[in-house]
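> Sequence and predicted model, in that order:
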Amino acid sequence: MKVAIFSSTRYERDYLDEANKVEQHQLHNFDVSLNMDSVGLAAGFGAVCIFVNDEADAQVLETLHQGGTQLLALRCTGFNNVDLEAAARLGIKVVRVVTYPPYSVAEHAVALLLAVNRKVHRAYNRTRDSNFSLDGLVGFDLHGKTVAVVGTGKIGCVFARIMLGFGCEVIGFDPYPSAEFQALGLSYAKTGEIGEKADIISLHCPLTPETHHIINSKTLERAKGGAILINTSRGGLIDTEAAIEALKSGLLGGLGIDVYEQEADLFFRDLSSEIITDDVFQRLVSFPNVIVTGHQAYLTREALTTICETTLQSITAFEKNQPLENEVKVG
């Protein structure tokens, strides 16, 4: 099948090409994001493959439909960037990567936590300048601290197990309790418990209308003073302006994020020679207790292999009129 791959990167193409040795599709890579400015590149492609920051709103989908696209394949788990109602109306099938090894994201969340807490980024910069002073590098033991896991799916459960290994007390928050989480001997937070007890809050939930800005000025006001917040899920879970105010006041003791609300204009490209005009982002990275990585939590060999294999297998299933196990439907 002829497949247009948007937001294609050099490192990802190696894994796609390897997976395609089995599936044998015609892959055409475009390093630009899918949006109304670039959608014309997809004309004549039966399948279009996109990533987290590509835009698949009603207008883009209508143009894809006019160009002959029948399948939209997301090489990611989240699908908040797709207008599913418009896709259904146009007869465009949507598939995604329902799951991939959860260890990559969970382990990156731990890496961010350790780096923020133990000031690894600051120590690294100092020692490169032959500055071996330890002033301002004091962290705290994770052992005995309370960790709130917001979203107890596969990734949240792996993160919880790692935190248990550090000797932490772990509590969960999720409207849909997980048997796997409870099997670890863990319980869900009671009303107000996260704010009162949590020294660390880690977000592992999808971005939905209900979870948009789940971390906001009100929830941050109730947080335990000096708590560290980690987000490796979706940028829209955090009201960034509110987080900045909490960092300024000391309500937040640190912030480690792999995702950002307006990341589509920044991430997955080299802007080192350009002026970044996003003032909110610039304020955010100016804090010494903030670490930002560019949506790389999933970036392991194991995860990339699964993502690429699953995506191309779904395209093959569509081409052969087989059931789409990873289809995303309205509702």
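Right, received. Where do you want to start? Residues are numbered from 1 along each chain as shown.
> from here on, contacts and neighbour counts on C-alpha atoms
Noted.
> can you pull the contacts of Phe45?
Counting by Cα atoms under 8 Å, 6 or more residues apart in numbering, Phe45 touches 2-4, 67-69.
> Check whether it sits in a helix, strand or coil.
Under the three-state scheme (DSSP: H, G, I helix; E, B strand; the rest coil), Phe45 adopts coil.
> What is the nearest of the contacts of Phe45 to Val147?
Of all the contacts of Phe45, Val147 sits closest to Ala4, with 42.1 Å by Cα to Cα.
> Look at that closest one and give its secondary structure.
State at Ala4, reduced to three classes by three-state DSSP: strand.
> Is it correct that it is in contact with Gly44?
No. Ala4 is beyond contact range of Gly44, at 9.2 Å (criterion: Cα atoms under 8 Å).
> what about versus this one:
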Amino acid sequence: MTTVVFTSLWREDEEYYREHLKGMKVLTFSQSIEELPEEVLCEAEVACVFVMDRVSSQVLEKMPRLKLLHTRSVGYDHIDIEECRNRGIVVTHLPEYSPSAVAQHAFALLLHLVRKLDTIKERVRRMDFSQSYQLMSRNLEDMTLGIIGTGRIGSLMARYALSFGMKVLAYDVVTRKDLLDLGVRYTSLEDLLRESDAVSLHVPYTPQTHHLLNASNMSLLKDGCIIINTSRGAVIDTKALYHFFREGKIGAVGLDVFEEEKTLILGRYRDGEGSSLLLKLLEMTHSDRVIITPHVAFLTDRAVSKIREETLRILRAYAEGDMTFISSYSVFRA
């Protein structure tokens, strides 16, 4: 019987997978894969992980029986892909389970910050219902949105912005004709940063996108620019983001992802402790011009249902030996 190990699993999902995978031995854990004992890891023929798991070469060394590694996410930068390739382990992911969910979350962050809703909410909470120029915001049709990365999510973000009358600039290694036809203008990263009133990032994390926004190019931003990131935390240099926000160069920040997020999301943070990056980020949360959400942009009922359904299809295909089906979800051919 095939042993499947699920990690970083929510309690609500445990019974679902057990019920629908009765022909397999299903082991479910809320912990990340690095925290599991070696006797569990060495038994797994299939592992189903999530974005908080770090599947390193050290973890893979403890999994001699592993044949299929499935991540219930779009991104797979948390997996040592080269080590999997060397070991002949097939790696699968879910390339498009929630593009609209993430794009909608990113646009919600933008609207929230543009309309200063945190400031308004706090005043009302204090029973201050007065009107003032401090609450003045901007019309979206007077703003330019710069989108970095126009894949599935970034292209939806562009369409949302256009429907609100915004001018849209884009930067990507691939130019999409459908967006050009809608009026999106592709430009260099530097010009996008210079001309945009808000910048939204929608790129995968790779060595090439590490600190894509950094101290050097963030200095090009318009004064008061809004930064939105729902892609991966490390595509922005947190230290530089903190600096330019404190200096007033960056007017507002909306993050669903951030460097060292795992410490907070897994509840490992202790008050006053942590790296300087994490402490800078936490300091920023005290501002009503900063919104940070805990990597939940994907988290809608439709997206979670699709994660479950697609994961089941992949595992059943594996049990049936249907590697042709699995290849359509594979990160590479083992």
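Looks like it arrived, so ask away. The shown structure was predicted, so the numbers you read here are calculated from the model rather than taken from an experiment.
> before we move on, back to that, and which of the contacts of Phe45 of structure 1 is nearest Gly254 of structure 1?
Closest to Gly254 of structure 1, out of all of those and judged by Cα to Cα, is Ala4, at 40.4 Å.
> Return the residues in contact with that closest one.
Taking Cα under 8 Å, 6+ apart as the test, what Ala4 of structure 1 contacts is 27-30, 42, 45, 47-49.
> I'd like the distance between it and Asn289 of structure 1.
Ala4 of structure 1 is 41 Å from Asn289 of structure 1, where distance means Cα to Cα, to the nearest Å.
> And Ser187 of structure 1, by the same measure?
Ser187 of structure 1 is 30 Å from Asn289 of structure 1, by Cα to Cα.
> More neighbours: the two, which one.
Asn289 (21 against 15; other Cα atoms under 10 Å).
> Please name the nearest non-neighbouring residue to that one.
Gly254 (4.9 Å; Cα to Cα, 6 or more residues apart in numbering).
> Repeat that for Met1 of structure 1.
Spatial nearest neighbour of Met1 of structure 1, excluding adjacent residues (Cα to Cα, 6+ apart): His25 at 4.9 Å.
> Isn't the one you found up against Val3?
Yes. Using Cα under 8 Å, His25 of structure 1 is in contact with Val3, at 7.1 Å.
> quick one: which of the two has more around it?
Between His25 of structure 1 and Val3, counting by other Cα under 10 Å, Val3 is the more crowded of the two (23 against 17).
> Give me the residues contacting the longest helix anywhere in structure 2.
When structure 2 is parsed with DSSP state H, its longest helix is helix 301-319. The contact list for helix 301-319 of structure 2 (Cα under 8 Å, 6+ apart) reads 2, 17, 20-21, 70, 72-73, 94, 97-98, 101, 323, 325-326.
> what's around Thr293 of structure 2, how many residues?
A count of neighbours around Thr293 of structure 2, defined by other Cα under 10 Å, yields 15.
> so who does the nearest residue to it once chain neighbours are set aside touch?
Among residues not flanking Thr293 of structure 2 along the chain, Asp256 sits closest, at 4.6 Å (Cα to Cα, 6+ apart). The contact partners of Asp256 of structure 2, by Cα under 8 Å, 6+ apart, come to 229-231, 292-297.
> Which of those are retained in structure 1?
Using both residues aligned by TM-score structural alignment, their matches' Cα atoms under 8 Å, structure 1 keeps these contacts from the contacts of Asp256 of structure 2: 229-231, 292-297.
> Restrict these to the buried ones and give me that as a ChimeraX selection.
This is the ChimeraX syntax for the buried subset of the kept ones among the contacts of Asp256 of structure 2, where burial follows 16 or more other Cα atoms under 10 Å:
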select :229,230,231,292,295,297
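> Okay, and which of the kept ones among the contacts of Asp256 of structure 2 map to helices?
Going by DSSP H, the helices hold none of those.
> do you know how far the most centrally placed residue in structure 1 is from Lys2 of structure 1?
The residue lying closest to the centre of structure 1 (Cα atoms, centre = their mean) is Ser233, at 3.6 Å. The gap separating Ser233 of structure 1 from Lys2 of structure 1 is 31 Å, by Cα to Cα.
> Repeat that for Thr316 of structure 1.
As judged by Cα to Cα, Thr316 of structure 1 and Lys2 of structure 1 stand 11 Å apart.
> so stretch 239-256 of structure 1 matches what in structure 2?
Using TM-score structural alignment, stretch 239-256 of structure 1 lines up with residues 237-254 of structure 2.
> Let me see the ranges of the strands in structure 1.
Using DSSP state E, the strands of structure 1 run over residues 2-5, 26-29, 47-50, 71-74, 93-95, 146-150, 169-173, 187-188, 200-203, 227-231, 252-257, 290-292.
> Adding distance to Arg301 of structure 1 as columns, could you present the ones you listed in CSV?
Formatted as CSV, these follow (distance: least, Cα to Cα, whole Å):
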stretch, distance to Arg301 of structure 1
strand 2-5, 20
strand 26-29, 20
strand 47-50, 19
strand 71-74, 18
strand 93-95, 22
strand 146-150, 26
strand 169-173, 29
strand 187-188, 33
strand 200-203, 23
strand 227-231, 22
strand 252-257, 21
strand 290-292, 21
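> Of the ones you listed, give the one that comes closest to Gly331 of structure 1.
Nearest of the strands of structure 1 (Cα to Cα): strand 93-95, 13.1 Å.
> against structure 2, where does the closest one fall?
Using TM-score structural alignment, strand 93-95 of structure 1 corresponds to residues 90-92 of structure 2.
> so Phe29 of structure 2 sits right up against Thr7, yeah?
Yes. With contact defined as Cα under 8 Å, Phe29 of structure 2 reaches Thr7; the gap is 4.9 Å.
> Looking at those two, which is more packed in?
Using other Cα under 10 Å, the more surrounded residue of Phe29 of structure 2 and Thr7 is Thr7, with 23 against 16.
> Thanks again, I'm all set now.
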